[in-house]
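S.K.: Sharing a sequence plus its predicted fold:
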Amino acid sequence: MKPSIGLLGGTFNPIHRGHIELGLKIREVFHLQEILYILSARPPHKKGMTVAPAELRWRMLQKALEPFPQLVPCDIEMKRPADSWTIDTVSELKSRFPGNSYYFISGSEGFLKIRTWKNYRILLHELSFIVVLRKEGHRTEVEQLLLEENITPCYEFPNPQQPGAEIPAVYLFSYCSEQLGLSSTFIRQKVKSSGFERIEHFVVEDVKKIMEENKLYEK
């Protein structure tokens, strides 16, 4: 059986406890060997947004995942000189590691914007997705999008008939927790309004230290 690898991309601006909890939960439920946390160095969809330097976001990502060997920071997009798109990253990973099966992990908010992604139809037909339903109302919207794109099958996880990552499919995964409700935007706003003293519940200590030392998100 091919190793099953989860792909969780993001700006991680900054990485927080919700990102970690989500990775651990999905790895457990889907029996994945590991999850790659792919840092988007130059996110094409977030131009104009305040984004910390990629090198600092990378350091924070490494520190946050250090205690969890199955959650692996991945710098594949940092090494590219131009904007990185998911299709390019997935193609490179499949080329470099053809023996793996991949699941792309996305929150339902992001997945509903998939039509803005480069070559999104290729992704939908050639890659398995785990869509984390953040809001119950998103289920209908995701199912409608898949219907319009003629994408089947779509599974509510867990499902005993799921085919595995070798056969492209979309899995709807309902999971809610206090940590999962966190957002990097909330943390940045918290720093801007109250400083670094009140964020220890949202980011790990080493991440907080990097933020403080470099005065990230204060302005």
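M.R.: Cool, got the structure.
S.K.: going forward, measure contacts between C-alpha atoms and count neighbours the same way
M.R.: Fine.
S.K.: Where do the helices of the chain begin and end?
M.R.: Shown for the chain, the helices assigned by DSSP state H span residues 17-30, 54-65, 86-96, 108-111, 120-126, 138-148, 184-194, 205-213.
S.K.: Go through those helices and pick out the most buried.
M.R.: The highest average neighbour count among the helices of the chain, using mean count of other Cα atoms under 10 Å, belongs to helix 54-65 at a mean of 20.
S.K.: That one vs helix 205-213, what angle?
M.R.: Orientation of helix 54-65 against helix 205-213 (axes from the mean of the first three to the mean of the last three Cα atoms, to 10 degrees) gives an angle of 150 degrees.
S.K.: Show me what helix 54-65 is packed against.
M.R.: Under the contact definition 3 or more Cα pairs under 8 Å, 6 or more residues apart in numbering; DSSP states H and E, helix 54-65 sits against strand 71-74, helix 205-213.
S.K.: As JSON lines, those with distance to Val142 would be great.
M.R.: Formatted as JSON lines, the entries for these read as follows, by distance: least, Cα to Cα, whole Å:
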{"stretch": "strand 71-74", "distance to Val142": "27"}
{"stretch": "helix 205-213", "distance to Val142": "34"}
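S.K.: Put this next to the first one:
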Amino acid sequence: MKIGLYFGTFNPIHIGHLIIANHMAEHSGLDQIWLVVTPHNPHKTKSTLLDDYKRLEMVFQATEHYPKLKPSDIEFKLPQPNYTVNTLAHLQEKYPSHQFSLIMGEDNLKSLHKWKNYEVILEHHNIYVYPRISGEMVPAELEIHRHVHRIDAPVVEISSTFIRDSIKAGKNVRPMLPEAVWQYVDHNNLYKK
């Protein structure tokens, strides 16, 4: 089975995430998309993150009616801070019959050369890239790499930071969240402080 791994803090998961994940599931040749909730990104400060299991619950709620989209807590069990190359090795060992690929925005592809052991990732895994609005150029060696595949997905510029800030300011963000996620956030008074 071909699995696309879509990593994120999903703090919170929003319709932009769902649009990208579903587009990849339907238009890239991948069988399933696993939304991997990252407990702590080495490049982000932990203090801004909502509890890991609350974020995982929101991903469960958001993907419940999408059979090709699966929430994953695989990184919760790995030493922190974790790196993608370690997660890929762990998954390959746990699911030897699956073929794992990465899904990332163009902005992440531009900084891939800064990732731990990025050459190992590139050598053994396909990377499916969705467009982002950005002025920077992708390094030429990544642009033409045989394992890098551009997918003409919709450009969705919604950010979890904007949603959190808007909630804190008392703004209505309901259209930006899957309905079940909005209900969960509202019911639990999340992001209001």
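M.R.: Received it, and whenever you're ready, just let me know what you need. Since the model is a prediction, treat every value here as computed from it, not as a measurement.
S.K.: Just give the TM-score of the two.
M.R.: Scored against TM-score structural alignment, normalised by the length of structure 2, the superposed chains reach a TM-score of 0.91; 193 aligned residues with a Cα RMSD of 1.9 Å.
S.K.: Looking at the helices of structure 1, which is nearest to Cys154 of structure 1?
M.R.: Within the helices of structure 1, the stretch nearest Cys154 of structure 1 is helix 138-148; the backing value is 7.9 Å (Cα to Cα).
S.K.: gap between that closest one and the chain center?
M.R.: Taking the mean C-alpha point of helix 138-148 of structure 1 and that of its whole chain, the gap between them comes to 20 Å (Cα atoms, centre = their mean, to the nearest Å).
S.K.: Trace Asn117 of structure 2 over to structure 1, please.
M.R.: In the superposition onto structure 1, Asn117 of structure 2 corresponds to Asn119 when matched by TM-score structural alignment.
S.K.: ok now do Ala3 of structure 2, which residues does it touch?
M.R.: No Ala there; residue 3 of structure 2 is Ile. Contacts for Ile3 of structure 2 (Cα atoms under 8 Å, 6 or more residues apart in numbering) come out as Leu30, Asp31, Gln32, Ile33, Trp34, His98, Gln99, Phe100, Ser101.
S.K.: let's see it at 6 Å
M.R.: Residues touching Ile3 of structure 2, when contacts are defined by Cα atoms under 6 Å, 6 or more residues apart in numbering, comprise Leu30, Gln32, Ile33, Phe100.
S.K.: Structure 2: which residue goes with His16 of structure 1?
M.R.: Structural alignment (TM-score structural alignment) places His16 of structure 1 against His14 in structure 2.
S.K.: burial measure for its match, as a count.
M.R.: The number of residues packed around His14 of structure 2, counting by other Cα atoms under 10 Å, is 25.
S.K.: That one and Ile144 of structure 2: what is the separation?
M.R.: Distance check for His14 of structure 2 against Ile144 of structure 2: by Cα to Cα, to the nearest Å, it reads 31 Å.
S.K.: ok, now Gly16 of structure 2?
M.R.: When distances are taken as Cα to Cα, Gly16 of structure 2 and Ile144 of structure 2 turn out to be 27 Å apart.
S.K.: who's in contact with Leu61 of structure 1?
M.R.: When the contact criterion is Cα under 6 Å, 6+ apart, Leu61 of structure 1 has no partners at all.
S.K.: Which residue of structure 2 is paired with it in the alignment?
M.R.: Aligned against structure 2 - with TM-score structural alignment as the criterion - Leu61 of structure 1 pairs with Val59.
S.K.: Could you find the closest non-adjacent residue to the residue located most distally from the centre of structure 2?
M.R.: When distances are taken from the C-alpha mean of structure 2, Gly170 lies farthest, 26.5 Å away, according to Cα atoms, centre = their mean. Distance criterion Cα to Cα, 6 or more residues apart in numbering; nearest residue to Gly170 of structure 2, sequence neighbours excluded, is Lys192 at 7.8 Å.
S.K.: where's the aligned partner of that neighbour in structure 1 relative to Pro14 of structure 1, distance?
M.R.: Under the alignment (TM-score structural alignment), Lys192 of structure 2 pairs with Glu218 in structure 1. From Glu218 of structure 1 across to Pro14 of structure 1, the span is 13 Å (Cα to Cα).
S.K.: Comparing those two, which residue is more hemmed in?
M.R.: Just comparing Glu218 of structure 1 and Pro14: by other Cα under 10 Å the higher neighbour count belongs to Pro14, 26 against 16.
S.K.: Give the closest residue to that one in space, chain neighbours not counted.
M.R.: With sequence-adjacent residues excluded and distances taken as Cα to Cα, 6+ apart, Pro14 of structure 1 is closest to Ser184, at 5.7 Å.
S.K.: Can you find the partner of the one you found in structure 2?
M.R.: Here Ser184 of structure 1 is matched to Ser160 in structure 2, going by TM-score structural alignment.
S.K.: ok, now which ones touch the most centrally placed residue in structure 1?
M.R.: Centroid-nearest residue in structure 1: Leu8, 3.1 Å away (criterion: Cα atoms, centre = their mean). Listed by Cα under 6 Å, 6+ apart, the contact set of Leu8 of structure 1 reads Tyr37, Ile38, Ile105.
S.K.: For burial, what's the neighbour tally of Gly85 of structure 1?
M.R.: One thing to correct before we go on: residue 85 of structure 1 is Trp, not Gly. Residue neighbour count, defined by other Cα under 10 Å, stands at 18 for Trp85 of structure 1.
S.K.: Aligned to it, what sits in structure 2?
M.R.: Under the alignment (TM-score structural alignment), Trp85 of structure 1 maps onto Tyr83 of structure 2.
S.K.: so how far is Lys114 of structure 2 from that match?
M.R.: Distance, Tyr83 of structure 2 to Lys114 of structure 2, using Cα to Cα: 12 Å.
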